[in-house]
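# Predicted model and sequence below, questions to follow.
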Amino acid sequence: MTRIFITGSADGLGRAAAETLLGEGHDVVVHARDENRLAAAKDLVGRGASAVAGDLSDPAETREVAAQVNRIGDVDVVIHNAGVYTGSAIMPVNVVAPYLLTALIEGPRRLVYLSSGMHRSGRPDASRLRSGTYADSKLFVTTLAVAVSRIRPGVAGNAVDPGWVPTRMGGPGAPDDLRLGHLTQEWLATSDDPEALTGGGYWHHRQRRDPHPATRERHFQDTLLAALADLTGTPLS
């Protein structure tokens, strides 16, 4: 049995992944931004999931989420699913929170970060951490996934483009398959397939794809990690 923490798992792709992984017998930790939102996951808790709450747009609450997860016990996998598309929380939720949780949660050997095909339109400029676009945020979190695999031997960090799927964020008219939208995350989290055990990949429907070239540039990785460490006061060891 694998213990898997999934951010933003009260609805959408995060909830779908939690449902599947619980059904397969894994130990799942679900997350919502507050206790009211956790009510949407009470059926998952009733099936045996653990639950944590905290607003990932607030670094202090993000640190508390990490502390809650660590109190539950060592986690094998983190799926960084939570994300927002518009507003001032884009960078805090899509980039800063995954970075802090990566730095603070103890033990995971597999880390899965939700990206987007839109990351290819992002600008590889770490100064945009305070004011960047959605595309910038997905470029940054994809770069984080690749960098983690480089600096943490034995840890497989991967980014996933789930496609444009009919979730609350994607909208009811989204054309892609919802099941395929969370299948790759589940596979990377639990499979013993040799491909799933590799790190530094950018995946779409269980197929490796070529990401923005900047994600693989060591200088940009190091610049981004340094900027995140400076912004949060927490280095990524």
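All right, it came through fine.
# When you work out contacts or count neighbours from here on, use the C-alpha atoms and nothing else.
Will do.
# what comes up buried for stretch 32-40?
Buried residues in stretch 32-40, defined by neighbour count with 16 or more other C-alpha atoms under 10 Å: 32-33, 37-38.
# In strands, which of these appear?
Ala32 (DSSP state E).
# Same list (the buried residues of stretch 32-40) but as CSV, adding distance to His204.
As requested, those are arranged in CSV below (distance: C-alpha to C-alpha, whole Å):
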residue, distance to His204
Ala32, 25
Arg33, 27
Arg37, 29
Leu38, 29
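# how about the buried residues of stretch 32-40, which pair is most distant?
Arg33 and Leu38 (7.6 Å; C-alpha to C-alpha).
# And for Gly23, the neighbour number?
By other C-alpha atoms under 10 Å, 11 other residues sit near Gly23.
# ditto for the one 5 residues further on
Close neighbours of Val28, defined as other C-alpha under 10 Å, add up to 27.
# now it: how far from Val65?
Separation of Val28 from Val65 (C-alpha to C-alpha, to the nearest Å) stands at 15 Å.
# how about the strands of the chain, start to end?
Under DSSP E, the chain gives strands at 3-6, 27-32, 50-53, 77-80, 110-114, 156-160, 201-204, 207-208.
# what about versus this one:
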Amino acid sequence: MSGVFITGSADGLGQMAARLLVDAGHQVVLHARSAARAEQALRAVPQAQAALIDKPQRLVYLSSGLHRSGDASLDDLAWERRPWQGTGAYSDSKLHDALLAFAIARRWPGVLSNALEPGWVATKMGGAGAPDDLQAAPKTQVWLAVSDEPAATVSGAYFYHMKPRETHPALHDVAVQERLIQACEVFSGIRLPD
């Protein structure tokens, strides 16, 4: 069994994926933005733990079908030059998630790095009327994180319900990937290790 670190695991799909992994016997490390959220996450998945990690063997980025509507120009990452628009910001952020997955796949050949869309599911984000299967949503995350099936041990791919799916063309554009990585370094002050 393997160790799995899950960001966004205080609730929602991340927490559902954590439960599936724990139930399958994997060691799970949860992530939260505050001590209170960390305690909440650990209460929900008590078999998990908190820890520091080195370069992982696998990275799984949670994107969305809305990434296809994202702005690949990256001209306005801070949304400073245009009015705030929630759907546009969400689409851009999910495009950026997938871009990072593809950039890491290219830069770190020893790491399996992929992105997926869980579908429009009934979470706090998706709303009660979302039509996709909530129980199926985290299964692709878990599959990409731990499965030894050949279809899951690829890198630089995008999935929906454990099957490859077409993406925004910019995901394969190395120049766009590198611009995003450079922007992340400027925002965070941290350089992505080679």
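Structure's in. What do you need? Keep in mind the model is a prediction, meaning the values are calculated, not measured.
# ok so, going back, could you provide the strands of the first structure in CSV, with additional columns for distance to Leu224 of the first structure?
Below are these laid out as CSV (distance: least, C-alpha to C-alpha, whole Å):
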stretch, distance to Leu224 of the first structure
strand 3-6, 24
strand 27-32, 26
strand 50-53, 27
strand 77-80, 18
strand 110-114, 16
strand 156-160, 16
strand 201-204, 18
strand 207-208, 23
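# Just name the most buried of those.
strand 156-160 (a mean of 29; mean count of other C-alpha atoms under 10 Å).
# so that strand aligns onto which residues of the second structure?
The aligned range for strand 156-160 of the first structure in the second structure is 112-116, by TM-score structural alignment.
# Check the mean deviation of the lengthiest helix in the first structure from the second structure.
The longest helix of the first structure (DSSP state H) is helix 134-151. Comparison of helix 134-151 of the first structure with the second structure after fitting gives an average deviation of 0.7 Å (mean C-alpha distance after the TM-score superposition for the first structure).
# what's the angle between that helix and strand 156-160?
Computed by axes from the mean of the first three to the mean of the last three C-alpha atoms, to 10 degrees, the angle separating helix 134-151 of the first structure from strand 156-160 equals 160 degrees.
# From the chain's centroid, how far away is helix 134-151 of the first structure?
From the chain centre to the centre of helix 134-151 of the first structure is a distance of 10 Å (C-alpha atoms, centre = their mean, to the nearest Å).
# repeat for stretch 119-129 of the second structure
That offset, for stretch 119-129 of the second structure, works out to 17 Å (C-alpha atoms, centre = their mean).
# Quick one: residues in contact with that stretch.
With C-alpha atoms under 8 Å, 6 or more residues apart in numbering as the test, stretch 119-129 of the second structure has contacts from 12-13, 64-65, 130-134, 137, 160.
# Swap in 6 Å and give it another go.
Outside stretch 119-129 of the second structure, the residues that touch it by C-alpha atoms under 6 Å, 6 or more residues apart in numbering are 130, 132, 134.
# With stretch 50-68 of the second structure instead?
Where contact means C-alpha under 6 Å, 6+ apart, the residues beyond stretch 50-68 of the second structure that reach it are 29-30, 91, 94-95, 97, 111-117, 168.
# and with 7 Å instead?
The contact list for stretch 50-68 of the second structure (C-alpha atoms under 7 Å, 6 or more residues apart in numbering) reads 29-30, 91-92, 94-95, 97-98, 101, 111-119, 141, 144-145, 167-168.
# again, but for stretch 102-109 of the second structure
Contacts to stretch 102-109 of the second structure, defined as C-alpha under 7 Å, 6+ apart, come from residues 111-114, 155-156, 171, 177, 194.
# among these, which two are most distant?
Among the contacts of stretch 102-109 of the second structure, the pair separated by the greatest distance (C-alpha to C-alpha) is Leu171 and Asp194, at 19.7 Å.
# Compare the two (neighbour count), which wins?
Legend: neighbour count by other C-alpha under 10 Å for Leu171 of the second structure and Asp194, higher for Leu171 (25 against 6).
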